[in-house]
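Trainee: Curious how this folds, go ahead:
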Amino acid sequence: MAQSHTFKGFDEALNRLRADIRGMGDKALAAVDAAVAALAEHDRAAAEAVIDSDRDIDLMQFGVDDAQLHALTEHAAVAGDLREILVAGRIAADLERIGDHAGSIAKRVLLLRVPLETGSLFQVKRLYTRARDLLTGVMTAYARRDGEAARELWASDAELDGLYRQLFESLMDDRHAGGHDAAVATHLMFVAKSVERIGDHATNIAEEVVFLATGDRVTDPRPKQDLVGHRR
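Mentor: Below you'll find the model as predicted:
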């Protein structure tokens, strides 16, 4: 639970910072959802809307910067408060990058000449669902200051790596069998990499939530999977 302070103004400053981070998380998630929906429907207008919305996420990050400065300069923060202010900036940076990756997916929609075939779309959606679960999970953990849940989500990153590698191998096999043309396969790989990177940024946020909740840094190597799905 968030700590309560003697000075009401400082509580208000921290609450504003927390609300800004939650709002930014909601906006980033909505951008990812819209980008994948545009990909599924081959909806160029929806893709352009996602690209246009990236500026909104950038502006929200500026708002977090302002809230951080206000909390630092207007009030005497103690160690726990400084940790929260520091973590907010780092989470905002990861959320801004998630918005960028949503925009990258949307740009691929504009480059694809035809809709994706069902099998490829299924694999992308499976990867996206896992990344989305990570992002929603870590933002819930942030809101609840739940370090244990954040650490569990951090450890689950290997599952997303495995799905990404499965999609990669499937694309390579399909190309060798005379399936996707080179352009479509390239666009799909960029989409898959963007989704995988969204999961990586969500995992970064999980590390920050652990630090926020416990004061301890996650220093273990991240669990990963190799190309045949074994953890390394």
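Trainee: CA atoms for contacts and neighbours, from now on please.
Mentor: Noted.
Trainee: Check the secondary structure at Ala34 for me.
Mentor: When classified by DSSP: H, G, I helix; E, B strand; the rest coil, Ala34 comes out as helix.
Trainee: Before we compare anything, build this one as well:
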Amino acid sequence: MATGHTLKAFDEDLDQLRGLIAEMGGRAEEAIAQSMQALVRRDTEAARQVVEADKRIDLLEAEIERQAVQIIALRAPMADDLRDVVAALKIAGVVERIGDYAKNIAKRVHVIEQSPNIEPLSLLPEMGRIAGEMVHNVLDAFAARDPEKAVAVCERDRALDDFYNSIFRTLLTFMMEDTHNITPATHLLFIAKNLERIGDHATNVAEMVYFAATGGHLAERTRGEDPTRPHG
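Mentor: Predicted coordinates for the structure are as follows:
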């Protein structure tokens, strides 16, 4: 079998790698939506299915890593081609973490299911929708090798941060009003934080897409203030 970089062979390998990332990203995006639906409906069985489905995301990451290493070893890509392969490898790791955050949300459904109706719960679905859209859009940017779409994803991160800050303050007030609210509200706060982290990871992917497409780095983005982070 001949080794070395040939245009057609490399393109076929890269297309296969992108296909695996598209499947992995689609599953992560679906996990976000399903975990939020399970939360709103207090559906522990649906939440269990999200946790179980995460195993497929982990397997896809392992396969992407195997194929990326093989491409580098057999095709010896350089310059733009090498950036594409390295970006795919890094993106797979980030998407796996996004899947983990969705799984963590699903794991908290059983606690919320046992709690009385919590008003701030109504704030989370919109935050989940934004996070899911960011994941979807950044993977579209990767598939299209579109740096402008990548920049647009980074710009949405501020909105998600602002949403998290609003939820944080609402939940803090909710806990102060009644100590019985502390446990369920704390779990909701962790869920909101998981969604905020999904947005952060989507922007990390966007930065990788931008670099793979242009060879340059995005200017450091300005984040919304996190009320849980100490000052000074």
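Trainee: Skip the chain neighbours and tell me the closest residue to the most centrally placed residue in the second structure.
Mentor: Nearest to the mean C-alpha position of the second structure, by CA atoms, centre = their mean, lies Ile98 at 3.5 Å. With sequence-adjacent residues excluded and distances taken as CA to CA, 6 or more residues apart in numbering, Ile98 of the second structure is closest to Ile198, at 5.5 Å.
Trainee: same check, this time on Val40 of the second structure
Mentor: Leu121 (7.3 Å).
Trainee: roughly how far is stretch 208-223 of the first structure from the heart of the chain?
Mentor: Relative to its parent chain, stretch 208-223 of the first structure has a centroid offset of 17 Å by CA atoms, centre = their mean, to the nearest Å.
Trainee: ends of it, how far apart?
Mentor: 17 Å (CA to CA, to the nearest Å).
Trainee: which of the residues in it are buried?
Mentor: Using 16 or more other CA atoms under 10 Å as the test for burial, stretch 208-223 of the first structure gives 208-213, 218.
Trainee: Kindly report the same for stretch 167-177 of the second structure.
Mentor: For stretch 167-177 of the second structure, a neighbour-count test (16+ other CA under 10 Å) marks 167-168, 170-172, 174-175 as buried.
Trainee: try stretch 78-97 of the first structure
Mentor: 81-85, 87-89, 91-97.
Trainee: From those, pick the one nearest Gln225 of the first structure.
Mentor: Asp94 (22.7 Å; CA to CA).
Trainee: so who does the closest residue to that closest one other than its chain neighbours touch?
Mentor: Once flanking residues are discounted, Asp94 of the first structure sits nearest to His201: 5.4 Å by CA to CA, 6+ apart. Going by CA atoms under 8 Å, 6 or more residues apart in numbering, His201 of the first structure touches 94-95, 97-98.
Trainee: Sort out which of these are in helices and list them.
Mentor: 94-95, 97-98 (DSSP state H).
Trainee: Is it possible to get CSV of the residues you listed that adds distance to Asp133 of the first structure?
Mentor: Converted to CSV, these look like this (distance: CA to CA, whole Å):
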residue, distance to Asp133 of the first structure
Asp94, 16
Leu95, 15
Arg97, 17
Ile98, 14
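Trainee: All the helices of the second structure, residue numbers only.
Mentor: Assigned by DSSP H, the helices in the second structure fall at 7-41, 44-75, 79-107, 109-113, 124-144, 147-177, 182-214.
Trainee: Which one of those helices lies nearest to Glu225 of the second structure?
Mentor: Among the helices of the second structure, the nearest to Glu225 of the second structure by CA to CA is helix 147-177 (7.5 Å).
Trainee: post-alignment, the closest one versus the first structure, mean distance?
Mentor: Following superposition, helix 147-177 of the second structure is found to deviate from the first structure by 1.0 Å on average (mean CA distance after the TM-score superposition for the first structure).
Trainee: gap between the residue nearest to Asp94 of the first structure and Thr136 of the first structure?
Mentor: His201 of the first structure is 12 Å from Thr136 of the first structure, by CA to CA.
Trainee: just Asp81 of the first structure next, same as before
Mentor: Distance, Asp81 of the first structure to Thr136 of the first structure, using CA to CA: 24 Å.
Trainee: Asp54 of the first structure too?
Mentor: 19 Å.
Trainee: In terms of packing, which of the two has more residues around it?
Mentor: Between Asp54 of the first structure and Thr136, Asp54 has the larger neighbour count (other CA atoms under 10 Å), namely 21 against 15.
Trainee: Please say which position in the second structure the more buried one maps to.
Mentor: Per TM-score structural alignment, the equivalent position to Asp54 of the first structure in the second structure is Asp54.
Trainee: For its match, list the residues it contacts.
Mentor: Contacts of Asp54 of the second structure by CA under 8 Å, 6+ apart are 31, 99-100, 103.
Trainee: Same list (those) but as a markdown table, adding neighbour count and distance to Leu59 of the second structure.
Mentor: A markdown table is the format used below for those (neighbours: other CA atoms under 10 Å; distance: CA to CA, whole Å):
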| residue | neighbour count | distance to Leu59 of the second structure |
| --- | --- | --- |
| Ala31 | 28 | 15 |
| Gly99 | 28 | 12 |
| Asp100 | 22 | 13 |
| Lys103 | 25 | 15 |
